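K.L.:
got a structure for you, letters missing:
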């Protein structure tokens, strides 16, 4: 019996010792797991456990496999040390253990105990628990893989973020969440920490991004974060891993490390990647690694100090035993023990082609876009893509075989942008894009009186008078109110009419019949008011004081005084506003003028002259200085100079009524402003064709084209009113055969003014001139003189068509090139040729002479002697004949 008791006592002591071993100063923990050989040993799982403790009291963990077996307390090798910003040191340990389960299924592996470190804002000296769910379904080779530093440091004073790595070796989708109290060992309500001042809590995205507003945090505060990574293989049970770590609040910003990423490193293939650490404060840095695999190397070596920025290169050649996912942490630490890290997620595949794109057989929608995963050593399969929430993009994102069904964007309240009740809408997926569809379409409802814009035209209760004044009843029964909606879609007035009373003489409608003071006794009798003028008579009526009085039919001042022999404004004076009454007056002009006096117009309105004007004569006699037709002019109808313009018109426009050709250009004033010499129904002598400030009848060149108006219309200067000495008239050279428009400087619209085409301004189309009525010849001529075609000895001349041609002139133009002669001896065009200097004789002999030269040498004399000899020969031949 004593032996049994002692054995029991030793067992209890051992258990307590084990609990005590796990109960000191826990800071960090994580469990990763994988199936190394899914084909040959699908139930054998390799666990990798990392755990961290205060360096003054390091301890061990006891991994429970979830099937009734456990590994026993174990610490493992030291893989790293560190010191937080508060100066507390810590150690990190890692061990790997393999366990074979009896059957497929889902198991929860974990280690747990007490206690966490002291001083935590949440979980001060609380229990800890870290677990991983192991799913041994077919094809699942491992759970999510993650790693974190034992402590994450975030700067206070704003919104901070931190990205944790997560990866699934089967390329299954990994999502992150905060753990429950049961998963962490923390007291309920403390599993997600809150900043004491303000209560700000961190948020965690599905992609493991931590975001936390630390505006009101305090330096050196420490919090527990417990994050669970989940994945599901082919829709099967969930696999998990967890990271339990600390967050420390610092005053300075942590170093920044660039170079994090996910990499594939095949077995036996050298792998390297570079990272760079930068201290925002530009201080010195120390670079270290955590969880670096055996055989890997960091250059410069882990523990190296250097100035910021500090670059490092991690290199490793994986061996066959390294297959799986390894996450290496490269940490940069300042002299103040503030750290920032890069995460190198390295996948060492068991097979060729891991991660390559493939088409997954049997998958639907976007899940057909798969990737190669390893199903065992040297074996691979195409894993379907992971379904994602359905979005409006014409794709089957959730892989249920239907495109754009139940999209996350659809069915949500949205503003349609329309007014009134149509403003509320619901999102809908249409053609791959999200639209906001109004719940009520414009015009779908009739406007009702209900404080809403029912027909969506931008106006509330339009068609109703809501808010406007209204009244009911008449007379003393009238009551005012406002229009309001009546609750049934219509409107009503809030007023309530009063009760009618007997009518009294008080200027009120007491009986509410719509008539004021009707039917009181003594009212409505004709009476005398005692006022002047038309205000003298009236009717008895009720006064404002309730008395019967004589009310004038016309109130004083109600009428304006009119000329009618009455006192209209009742001021005691008749027609005082018309002082001309009785005064002499005249009507009519000229021979029609008559005398009379001012009287009141019997038709009303004012004073008029009593005289009647005489009858105007049918015809005016020119020159008698009498306005017989009574139009105010003694000379209308007279054309003194016979130019077709009446004297009155000429005086008005400024021409001389006694000079038929005021500007002496050969065109009489009555034809000025005409475009043709005859048949001009609408002359414009007072127009200004060239806008030079002078009217056409006073402008010898109305269109300013260089040709006189008379020349353009084909007139000579023989009109007796045309003063040739004025120099404004040039007789037309072809007696009107060629005319142009004196109002248009370019009659043929060819681009050249008429005066430039008729270069001698004589109205004739001379040789070498262009026709002002033909537009096609307005092209500038090739030449106008020989010099336009070449030099004096060019053999080129300008012909009558203003074109250059081969030729010469004897005088007055270009001649021939040297050694050639011109056939012309005057200014007509000739041809150039080379002279023949050899002559042949007949009869008694041959005499050849040379043409005299131009050098004044003796050859000239010899040439002359030759001619004499030739003459004698010819003379002899004639005699012989």
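P.N.:
Structure's in. What do you need? As the structure is a prediction and not an experimental result, all values here were calculated from the model. Numbering: from 1, shown residues only.
K.L.:
Going by C-alpha atoms from here, please, whenever you check contacts or count neighbours.
P.N.:
Noted.
K.L.:
isn't residue 100 right next to residue 37, touching?
P.N.:
No. The pair formed by residue 100 and residue 37 falls short of the contact definition of CA atoms under 8 Å, at 11.6 Å.
K.L.:
next up, a second structure to put side by side with the first:
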């Protein structure tokens, strides 16, 4: 890739240029999207300039892949009304239309804002000068801006983007007719959009208007070039806007017998969305036709995504029934290109006729890989989109990709298997690991006149009777099943020659009685 740095210092340099040198800005748009997490915002500044300006003023013949710097981007904290940062641009050329003398370039830059400095930001690109030959706003500076509402209540609920739009740098309309054309716009959140004439420019073409559906209406009363700018907004899920700046060229209508060129199959239909998965190759054929005799057609492609190749046009021979021209767009988007894009097509023929209503557009939606066979990487690392900050949940996500917050899932770690296997304690997650919860032991079933304890190592509940009999004492459970009734063991026997007693260790025992013989006197007395 050739890198050509062209630094234009407007304070003094532009004022010294002649009119032809200063008339180069054609079109501008600044959009943004969050990537990987809600603290990282990627901006895309897309502009179109007069291609010969760079060779005339700077002696440089730009090619696709070259880079140049023109002006600065400024970031403002709209809450504090303070300038946050100003940075030089670094445009990368992605398409050149030599016939229309237009170079298309994009400046992509990324900002990372920690949560501690989140605010509502205005980001703008302002420079000069506009075309000297404009019927309005001639030689004025241009100013395009967008808003990044990081303090929105829904900001942390998913990845977001501004509206995404695009136009041909110059829209052709005819005098004395009511001309209509639609502003193409899309985003990845299926938002509803609002449209209004921008207040960032001094004036619009007289009578030019736009309705709530984004359809522009213009019945010009003067030929020539006009500048205009459209403010495109959305309010859900976040409130943000962009400004689309382009030119309108008014010319006399063609003769009634003249047929303007038109697009034919396999050109995508107006407003069609083509979906392609990252890593896949996309080939889109654009074909224009004219039926005017001995006439050729010229296909104009507006801005294209970085890395998309626009082929050289091939033409069929001119005949009495006209001819066709074909251009192929080829692209293999990487993961960094996941998002939505607008492709604009214009047509002119070799006799100066332009396509009716001057603009045709379609959308490209680049999706993340569906990971078949996989694997996909789900953004669950600390601080990423699907990380809920809870160590006791399993963070995952579900397709289809790209992943948004509503596709994140958080499954609680219940430790159910460990709890079922432990007869004495429930288990719960602590710091991401299952552990025995000794504060909530399981309860053993109650049994009459018995105490219980639970020992996981001995299989669970162990019971011990409250009524503990001894060799000399009987202990039985009372009728209330809670207290013991104690009674001595009855060791009495029927043998009068034995003495009965209870031994604490042996229980009931007996021994022979000891009989003492009577004295002679007593015996004599007994015999008298």
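P.N.:
Structure's in. What do you need? The shown structure was predicted, so the numbers you read here are calculated from the model rather than taken from an experiment.
K.L.:
hang on, the earlier thing: who has more neighbours, residue 100 and residue 37 of the first structure?
P.N.:
Neighbours around residue 100 of the first structure and residue 37, counted as other CA atoms under 10 Å, are more numerous at residue 37. The numbers are 17 against 13.
K.L.:
which SS state does that one fall under?
P.N.:
Look at residue 37 of the first structure: counting by DSSP: H, G, I helix; E, B strand; the rest coil, its state is coil.
K.L.:
residues touching it, list them.
P.N.:
For residue 37 of the first structure, the residues meeting the contact criterion (CA atoms under 8 Å, 6 or more residues apart in numbering) are 44, 376, 377.
K.L.:
again, only using 7 Å
P.N.:
Listed by CA atoms under 7 Å, 6 or more residues apart in numbering, the contact set of residue 37 of the first structure reads 376, 377.
K.L.:
what does it align to in the second structure?
P.N.:
Residue 37 of the first structure maps onto residue 36 of the second structure when the alignment is built from TM-score structural alignment.
K.L.:
How much space separates its match from residue 247 of the second structure?
P.N.:
Using CA to CA, to the nearest Å, one obtains 36 Å as the distance from residue 36 of the second structure to residue 247 of the second structure.
K.L.:
With residue 169 of the second structure instead?
P.N.:
Residue 169 of the second structure is 6 Å from residue 247 of the second structure, where distance means CA to CA.
K.L.:
Mind listing the shared neighbours of these two?
P.N.:
residue 26.
K.L.:
residues in contact with the residue minimising distance to the centre of the second structure?
P.N.:
Centroid check for the second structure by CA atoms, centre = their mean gives residue 159 as the closest residue, at 2.7 Å. The contact partners of residue 159 of the second structure, by CA under 7 Å, 6+ apart, come to 34, 35, 37, 38, 404.
K.L.:
Next: residue 218 of the second structure.
P.N.:
With contact set as CA under 7 Å, 6+ apart, residue 218 of the second structure has these partners: 178, 179, 180, 207, 208, 209.
K.L.:
Just put the contacts of residue 159 of the second structure in JSON lines and tack on neighbour count and distance to residue 72 of the second structure.
P.N.:
Compiled in JSON lines, the contacts of residue 159 of the second structure are given as follows (neighbours: other CA atoms under 10 Å; distance: CA to CA, whole Å):
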{"residue": "34", "neighbour count": "21", "distance to residue 72 of the second structure": "22"}
{"residue": "35", "neighbour count": "17", "distance to residue 72 of the second structure": "23"}
{"residue": "37", "neighbour count": "17", "distance to residue 72 of the second structure": "26"}
{"residue": "38", "neighbour count": "22", "distance to residue 72 of the second structure": "25"}
{"residue": "404", "neighbour count": "21", "distance to residue 72 of the second structure": "32"}
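K.L.:
Can you lay out the residues you listed as CSV showing distance to residue 74 of the second structure?
P.N.:
Output for these, formatted as CSV (distance: CA to CA, whole Å):
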residue, distance to residue 74 of the second structure
34, 18
35, 21
37, 23
38, 21
404, 29
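K.L.:
Show me what residue 180 of the second structure lines up with in the first structure.
P.N.:
By TM-score structural alignment, residue 180 of the second structure lines up with residue 161.
K.L.:
Next, the mean deviation of the helix or strand in which its match is found compared to the second structure.
P.N.:
Secondary structure assigned from DSSP states H and E places residue 161 of the first structure in strand 159-163. Following superposition, strand 159-163 of the first structure is found to deviate from the second structure by 1.3 Å on average (mean CA distance after the TM-score superposition for the first structure).
K.L.:
Can you name the element that comes right after that strand?
P.N.:
strand 174-178.
K.L.:
longest helix of the first structure?
P.N.:
Of all segments of type helix in the first structure, defined using DSSP state H, the longest is helix 859-880.
K.L.:
Tell me which stretches of the second structure form helices.
P.N.:
In order along the chain, the second structure carries the following helices (DSSP H): 15-16, 19-22, 51-58, 416-421, 520-527.
K.L.:
Residue 189 of the second structure pairs with which position in the first structure?
P.N.:
When the two structures are superposed using TM-score structural alignment, residue 189 of the second structure falls opposite residue 170 in the first structure.
K.L.:
Stretch 420-436 of the second structure aligns to what range in the first structure?
P.N.:
Stretch 420-436 of the second structure lines up with nothing in the first structure when matched by TM-score structural alignment.
K.L.:
And that stretch, how far out from the chain middle?
P.N.:
Between the centre of stretch 420-436 of the second structure and the centre of its host chain there is 36 Å, according to CA atoms, centre = their mean, to the nearest Å.
K.L.:
Ends of it, what's the gap?
P.N.:
Separation of the first and last residues of stretch 420-436 of the second structure by CA to CA is 12 Å.
K.L.:
just stretch 211-229 of the first structure next, same as before
P.N.:
The straight-line separation of the ends of stretch 211-229 of the first structure (CA to CA) is 17 Å.
K.L.:
for that stretch, which positions count as buried?
P.N.:
For stretch 211-229 of the first structure, the buried set under the neighbour-count rule, 16 or more other CA atoms under 10 Å, comprises 211-215, 217-229.
K.L.:
ok, now how distant is the residue lying closest to the match of residue 189 of the second structure once chain neighbours are set aside from residue 352 of the first structure?
P.N.:
Taking CA to CA, 6 or more residues apart in numbering as the measure, residue 170 of the first structure lies nearest to residue 373, with 5.8 Å between them; neighbours along the chain are not counted. According to CA to CA, residue 373 of the first structure stands 9 Å off from residue 352 of the first structure.
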